[in-house]
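Asks: pasting the structure only:
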C-alpha cells in the first residue's frame, strides 16, 4: 500500500486549495502544506495543457534548492479551456457571469497538470476531462455567483457545488480532475516514484 511505502518520505503539497487537501486526506496520504507566492504568468503562445504544465512547473521552481532527499513536492494547476481560450479565475461577479455564459450549453475541457519534484527528478503529467453544461438561465447563473462566489476556481465554477449538480449534463474523464486533482493519476505516479 502506498501509505505504508511513503512513511519514509515527506509529501509536500504546495496548494492552498481545501479541495486538494481533502483529496489527499481521503487517499489516506500524510502530507504537509507549504505555500509560496508565484505570479501565474505564462507565455501567450501556450495553449490548453501547455499552460497548466508550465504553471505547475513554475510553482515547483519556487522551491528550488529547498528540497531534501526524501521530499516529494507536488504542485498543480487547473485550466478551463473553451473555444481556444483559457478561462482563469474570475476577478468579480461580472467576469464570472461572462465565463458561465460562455460555458452554458457547450462542451469545455478541464485540464489539471500535476508536477512531482524530488531532488533527483521532475515529472509533469496532466489529465483532461470533457465537461458539458446544459443551457444555464441568467437567473441560475446569477443565483450561483451570488450564493457561492466562485472566484477561487478556474472557469468560475465548482462541479461539486450547486451549479454542477443542476447544470452538468455530461462528463468524459476524471471527475476529481474537474474538482481540482486527478487523484488516480496522482496515486499511480507516487507509487511509481517510490518503487
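Replies: That came through fine. Just so it is clear, the model here is predicted, and its values are computed rather than measured. Residues are numbered from 1 along each chain as shown.

Asks: CA atoms for contacts and neighbours, from now on please.
Replies: Noted.

Asks: Checking the residue sitting furthest away from the middle of the chain next. Helix, strand or coil?
Replies: In terms of distance from the mean C-alpha position of the chain, residue 139 ranks first, at 27.6 Å (Cα atoms, centre = their mean). Assigned by DSSP: H, G, I helix; E, B strand; the rest coil, the conformation of residue 139 is helix.

Asks: measure residue 180 to residue 72 for me?
Replies: Separation of residue 180 from residue 72 (Cα to Cα, to the nearest Å) stands at 19 Å.

Asks: ok but residue 190 is inside a helix, no?
Replies: Yes. Membership of residue 190 in a helix is supported by three-state DSSP.

Asks: show me what contacts it?
Replies: residue 2 (Cα atoms under 8 Å, 6 or more residues apart in numbering).

Asks: ok, and here's another one to check against it:
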C-alpha cells in the first residue's frame, strides 16, 4: 500500500504523523481559503476547509489516500486565522488574554473509495498577558504562521494556563482520532 498523502506543509502535522509512525508523503494543497467563507458554524467551516484541501490533492493523485487538515482558533464568536503582521498578532493575543478560547482542527481523509471527515476540539485558557508578555512573544517570531497567533508546542506554552480537550488538536491535528479513522478507513 502506498503511503498516505498529507495535503499540508505544516511541520507540526508532519511531526504528529511521524510520532505515530504513519508513513506519508507531503503534497501541499494550494487551496485559497478565502474562497470558502464561513456559512455555518466554525466546526463545519474547519471541516469544509480540510475537505477542500484533501480534494484538491486527491484530484491530482486519484489512486492515493489523502489527509487534509485545517486549524482555527475561535474566541468571542470570531475565528482567528494566521496573523497578517505583528500588529494583527498583537490584536489577537490581546483578544485571547485571560480568556478561554476554542481550537478546532478539521480532518478529511479521502480516497476514490470513500471519505471520512471530522474535527477535534480543545478549550484553552490563557493567562492574563501584559503588553511586555505579548511583545516578547511577537519578538520570538513564533506567532506568524499559526492560527490565533500562537503555538502551544513552542515558546507559546508560556501563555497557557489551562487546557481541556485534546492537546494535539491545538498543535494542529487530533492525531489519536486520525489513527483510528485511518484504521477503519483502510478496512
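Replies: That came through, no problem. All figures in this text were calculated on a predicted structure; none of them were measured in a lab.

Asks: Fetch the TM-score of the aligned pair.
Replies: Overlay of the two chains. TM-score (TM-score structural alignment, normalised by the length of structure 2): 0.94; 186 aligned residues with a Cα RMSD of 1.3 Å.

Asks: Just give me the match in structure 2 for the residue farthest from the centre of structure 1.
Replies: Matched to structure 2 by TM-score structural alignment, residue 139 of structure 1 sits across from residue 132.

Asks: contacting residues for its match?
Replies: Contacts of residue 132 of structure 2 (Cα under 8 Å, 6+ apart): none.

Asks: Structure 2: matching residues for the helix ranked longest in structure 1?
Replies: Looking across structure 1 with DSSP state H, the single longest helix is helix 49-61. The alignment of helix 49-61 of structure 1 onto structure 2 (TM-score structural alignment) covers residues 43-55.

Asks: in the superposed pair, what's the mean gap between that stretch and structure 1?
Replies: Its aligned residues in structure 1 lie a mean 1.2 Å from stretch 43-55 of structure 2 after superposition (mean Cα distance after the TM-score superposition for structure 1).

Asks: got the contact list for that stretch?
Replies: 7, 29-31, 33, 36, 38-39, 66-72, 104-110, 117-119.

Asks: in which helix or strand would I find the residue mapped onto residue 37 of structure 1 from structure 2?
Replies: Aligned counterpart of residue 37 of structure 1 in structure 2: residue 30 (TM-score structural alignment). Using DSSP states H and E, residue 30 of structure 2 is not contained in any helix or strand.

Asks: so how far is residue 155 of structure 2 from residue 30 of structure 2?
Replies: Residue 30 of structure 2 is 28 Å from residue 155 of structure 2, by Cα to Cα.

Asks: Show where stretch 171-187 of structure 1 falls in structure 2, residue numbers please.
Replies: Using TM-score structural alignment, stretch 171-187 of structure 1 pairs with 163-179 in structure 2.

Asks: Can you check the distance spanned by the matching stretch, start to finish?
Replies: End residues of stretch 163-179 of structure 2 are separated by 22 Å (Cα to Cα).

Asks: Check the offset of it from the chain's centre.
Replies: Centre-to-centre, stretch 163-179 of structure 2 and its host chain are 9 Å apart (Cα atoms, centre = their mean, to the nearest Å).

Asks: hmm, back to that, which among the contacts of stretch 43-55 of structure 2 count as buried?
Replies: 7, 29, 31, 66-72, 104-110, 117-119 (16 or more other Cα atoms under 10 Å).

Asks: got a list of what the residue at minimal distance from the centre of structure 2 touches?
Replies: Nearest to the geometric centre of structure 2 sits residue 71, at 2.5 Å (Cα atoms, centre = their mean). Listed by Cα under 8 Å, 6+ apart, the contact partners of residue 71 of structure 2 are 46, 103-106, 147, 169-170, 172-173.

Asks: cutoff 6 Å now
Replies: By Cα atoms under 6 Å, 6 or more residues apart in numbering, the contact list for residue 71 of structure 2 reads 104-105, 172.

Asks: just checking, what residue in structure 1 corresponds to it?
Replies: Checking TM-score structural alignment: residue 71 of structure 2 goes with residue 78.
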